[in-house]
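Asks: A structural model of the following input is requested.
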Amino acid sequence: MDTVIGVIGGSGLYEIDGLENAAWTAVETPWGTPSDEILTGTLDGVKMAFLPRHGRGHVHSPTTVPYRANIDALKRIGVTDVISVSACGSFREDMAPGHFVVVDQFIDRTFAREKSFFGTGCVAHVSVAHPTCPRLGEACLEAATAQGITVHNGGTYLAMEGPQFSSLAESKMYREQWGCDVIGMTNMPEAKLAREAELCYASVAMVTDYDSWHPDHGEVDVMDIIQTLSGNSTNARGMVARLPALLGTERPPCLHGCDRALEYAIMTAPEKRDPALLARLDAVAGRVI
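Replies: Predicted coordinates for the structure are as follows:
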């Protein structure tokens, strides 16, 4: 199988440098219109696809991002490996603004989003005990290190609904009682949907601020975030440019089973499955249905 790297760019990352035969392509999905057209091309001989999570011009809030359409569209065009890049706040002194964190765990506090491709007529339960792919995470860690970025290996990401930032009480609770490392608004349900679609998924969180817990920094300042985003986006593009050489042109089966997540997940008996829902699942679950 050919490797096709899909990059979902968050705040501050709106393009991939150096793509050959680059073209923006509209992809239709049964789950609605994705955040934007998808930029496709090749980089060092490896097929690439880039989707701006908020749309060019940042038109979608974290709540209104069409997460199901985005993941379906990437799977539909043949993406095998998804790299999520997003801005985040930090709960740790040593995870400073400008640093990157290769996330490996999530706490999902979102509540206003559709979180599954499955439902009445075709029920499925996938495991997200380990919601990111270690192979992809290691590649991101190596690429970020080679780029000269201060990068942390592993961290728990608190996904909040937004669009407002945390209150001081919330920030302290997430940090002190829940043991979270970073906070953001967009990695959920994205990671869950990628698992349902049997896509390997890695999350790279780019620290922009210390949230509101830090006694020397006070509340989150949007102007400071924007300034940090500029440097982060430059580093992110450099990191992404190094991934094709690390992942290669041939994609072997995932050693961690991400590409077989639906193997035993569908619970609804075949004769009870809703044909209309099955038709919508053609891309994400076609292998098993």
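
Asks: only C-alpha atoms for contact and neighbour calcs from this point on.
Replies: Noted.

Asks: how far away is A112 from K172?
Replies: 23 Å (Cα to Cα, to the nearest Å).

Asks: Who has more neighbours out of these two?
Replies: K172 (18 against 10; other Cα atoms under 10 Å).

Asks: The more buried one reaches W213, doesn't it?
Replies: Yes - using Cα atoms under 8 Å, K172 is in contact with W213, at 5.6 Å.

Asks: residue boundaries of the helices in the stretch 101-250 of the chain?
Replies: 134-146, 168-172, 190-196, 222-247 (DSSP state H, counting those that start in this stretch).

Asks: What residues of the last one count as buried?
Replies: Buried residues in helix 222-247, counting neighbours by 16 or more other Cα atoms under 10 Å, are found at 225, 228-230, 232-233, 235-244, 247.

Asks: Between helix 134-146 and that helix, find me the angle.
Replies: Here helix 222-247 points in a direction 110 degrees away from that of helix 134-146 (axes from the mean of the first three to the mean of the last three Cα atoms, to 10 degrees).

Asks: Can you tell me which helices and strands helix 222-247 packs against?
Replies: helix 134-146, strand 200-209 (3 or more Cα pairs under 8 Å, 6 or more residues apart in numbering; DSSP states H and E).

Asks: Second chain to compare with the first, below:
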Amino acid sequence: MSETSSAVGIIGGTGLTTLSGLKITGARTVETPWGAPSSELTEGRLDGQPVVFLSRHGNPHRIPPHEVNYRANIKALYDAGVRTVIGVNAVGGIHPDMGPACVVIPEQIIDYTWGRAGTFFEGDLERVTHIDFTWPYDKAGRDVLMQAATAHEVSFAGFGVYGATQGPRLETAAEIRRMERDGCDLVGMTGMPEAALAAELGMRYVCLGLVVNRAAGKSDHVITMEEIEAAIEQGMSGVRQILEVSMAGLGALMALPQPS
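Replies: Take a look at the predicted model:
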């Protein structure tokens, strides 16, 4: 297996348009049958592990969540040989234990988005294809991230249901109350269809979330960009530490059978 085909894919979200610890070996601008991905593919090594990094919102940060070309992003990584993907997401905390700067490694997702191109299986098909999406996040990958967080003493929540909303606006307090009744612990705008597309291609996919604000109605003040930026500055170091420490374990997953 070539070095590129053994690479771990990292999709950076808000607050992670670049990865400072990445020793860059090259960068490529690519095209897919679904158009261009959000950014060039940056190839390199992180703690010795080959990595392909992609900035979800572009670099500079310019593509809103509902306009991200998720199909192109996932297909570009797949074509680069990536079979394990870590999606880094900035999220709002609904669960009381998920306050600003908290790192979350969720286990489930509920999709509230609409109108997004969310499948590779459409158009001129020979047959209809349905994937099993019971467990949207790969268990082995989640275990590696949680072990890395524990080893590096990064405080994290190893549970949670991610509610994916349309954006780009933030949610109303009533919407958050509804999501809480549905069982959501955190809210974000980029979790879907990214996870489902990775599943369609048989890739391992794990979410590494950073809480950047209390969700609407969960604090006594309005949500401000200053609050979000402060939480990113405080918490992103923990995200980077988890990524760096987890690379060897994520690389070792390449030798295991891909999820069915």
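
Asks: And the TM-score between these chains?
Replies: Once superposed, chain against chain, the TM-score is 0.93 (TM-score structural alignment, normalised by the length of structure 2); 255 aligned residues with a Cα RMSD of 1.6 Å.

Asks: just to revisit the earlier point, the helices of the stretch 101-250 of structure 1: which one's closest to T63 of structure 1?
Replies: Proximity to T63 of structure 1, assessed across the helices of the stretch 101-250 of structure 1 by Cα to Cα, is greatest for helix 190-196 (11.5 Å).

Asks: what's the spacing between Y201 of structure 1 and N21 of structure 1?
Replies: Distance from Y201 of structure 1 to N21 of structure 1, by Cα to Cα: 25 Å.

Asks: Same drill for the two, tell me which one is more crowded.
Replies: When Y201 of structure 1 is set against N21 and neighbours are counted by other Cα under 10 Å, the residue ahead is Y201, at 26 against 10.

Asks: show me what contacts the most centrally placed residue in structure 1?
Replies: The centroid of structure 1 falls nearest to S84 when counting by Cα atoms, centre = their mean (3.2 Å). For S84 of structure 1, the residues meeting the contact criterion (Cα atoms under 8 Å, 6 or more residues apart in numbering) are V7, I8, G9, G10, N187, Y201, A202, S203, V204.

Asks: In structure 2, what residue corresponds to it?
Replies: Aligned counterpart of S84 of structure 1 in structure 2: G87 (TM-score structural alignment).

Asks: Let's verify its match: helix, strand, or coil?
Replies: strand (DSSP: H, G, I helix; E, B strand; the rest coil).

Asks: For it, give its distance to T134 of structure 2.
Replies: Distance from G87 of structure 2 to T134 of structure 2, counting by Cα to Cα: 18 Å.

Asks: Likewise for G93 of structure 2?
Replies: From G93 of structure 2 across to T134 of structure 2, the span is 23 Å (Cα to Cα).

Asks: out of those two, which sits in the more crowded spot?
Replies: Just comparing G93 of structure 2 and T134: by other Cα under 10 Å the higher neighbour count belongs to G93, 28 against 8.

Asks: if I read this right, the more buried one contacts A216, doesn't it?
Replies: No - using Cα under 8 Å, G93 of structure 2 makes no contact with A216, being 9.0 Å away.

Asks: Can I get the helices and strands packed on helix 222-247 of structure 1 in TSV including distance to T156 of structure 1?
Replies: Output for these, formatted as TSV (distance: least, Cα to Cα, whole Å):
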stretch	distance to T156 of structure 1
helix 134-146	14
strand 200-209	10
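
Asks: that older thread, with respect to I16 of structure 1, which of the helices of the stretch 101-250 of structure 1 lies nearest?
Replies: The closest of the helices of the stretch 101-250 of structure 1 to I16 of structure 1 is helix 222-247. By Cα to Cα, the value is 6.1 Å.

Asks: Which part of structure 2 matches the helix or strand that the closest one is followed by?
Replies: As assigned by DSSP states H and E, the chain's next helix or strand after helix 222-247 of structure 1 is helix 275-280. Per TM-score structural alignment, helix 275-280 of structure 1 has no counterpart in structure 2.

Asks: In structure 1, point out the residues matching stretch 145-152 of structure 2.
Replies: The aligned range for stretch 145-152 of structure 2 is 140-147, by TM-score structural alignment.

Asks: Show residues contacting that stretch.
Replies: 100, 102, 150-153, 202, 204, 235-236, 238-240, 242-243, 246.

Asks: of the residues you listed, closest to R280 of structure 1?
Replies: Nearest to R280 of structure 1 out of the contacts of stretch 140-147 of structure 1 is A202 (Cα to Cα; 25.2 Å).

Asks: ok now do that closest one, which residues does it touch?
Replies: With Cα under 8 Å, 6+ apart, A202 of structure 1 has these contacts: V82, I83, S84, V102, V103, D104, T132, C133, P134, L136, G137, C140.

Asks: make it 10 Å
Replies: 7, 81-85, 102-104, 131-140, 191, 194 (Cα atoms under 10 Å, 6 or more residues apart in numbering).

Asks: coming back round to it: which of the helices and strands packed on helix 222-247 of structure 1 is buried the deepest?
Replies: Comparing those by mean neighbour count (mean count of other Cα atoms under 10 Å), strand 200-209 comes out on top with a mean of 28.

Asks: Distance check, D143 of structure 2 against P106 of structure 2.
Replies: D143 of structure 2 is 11 Å from P106 of structure 2, by Cα to Cα.
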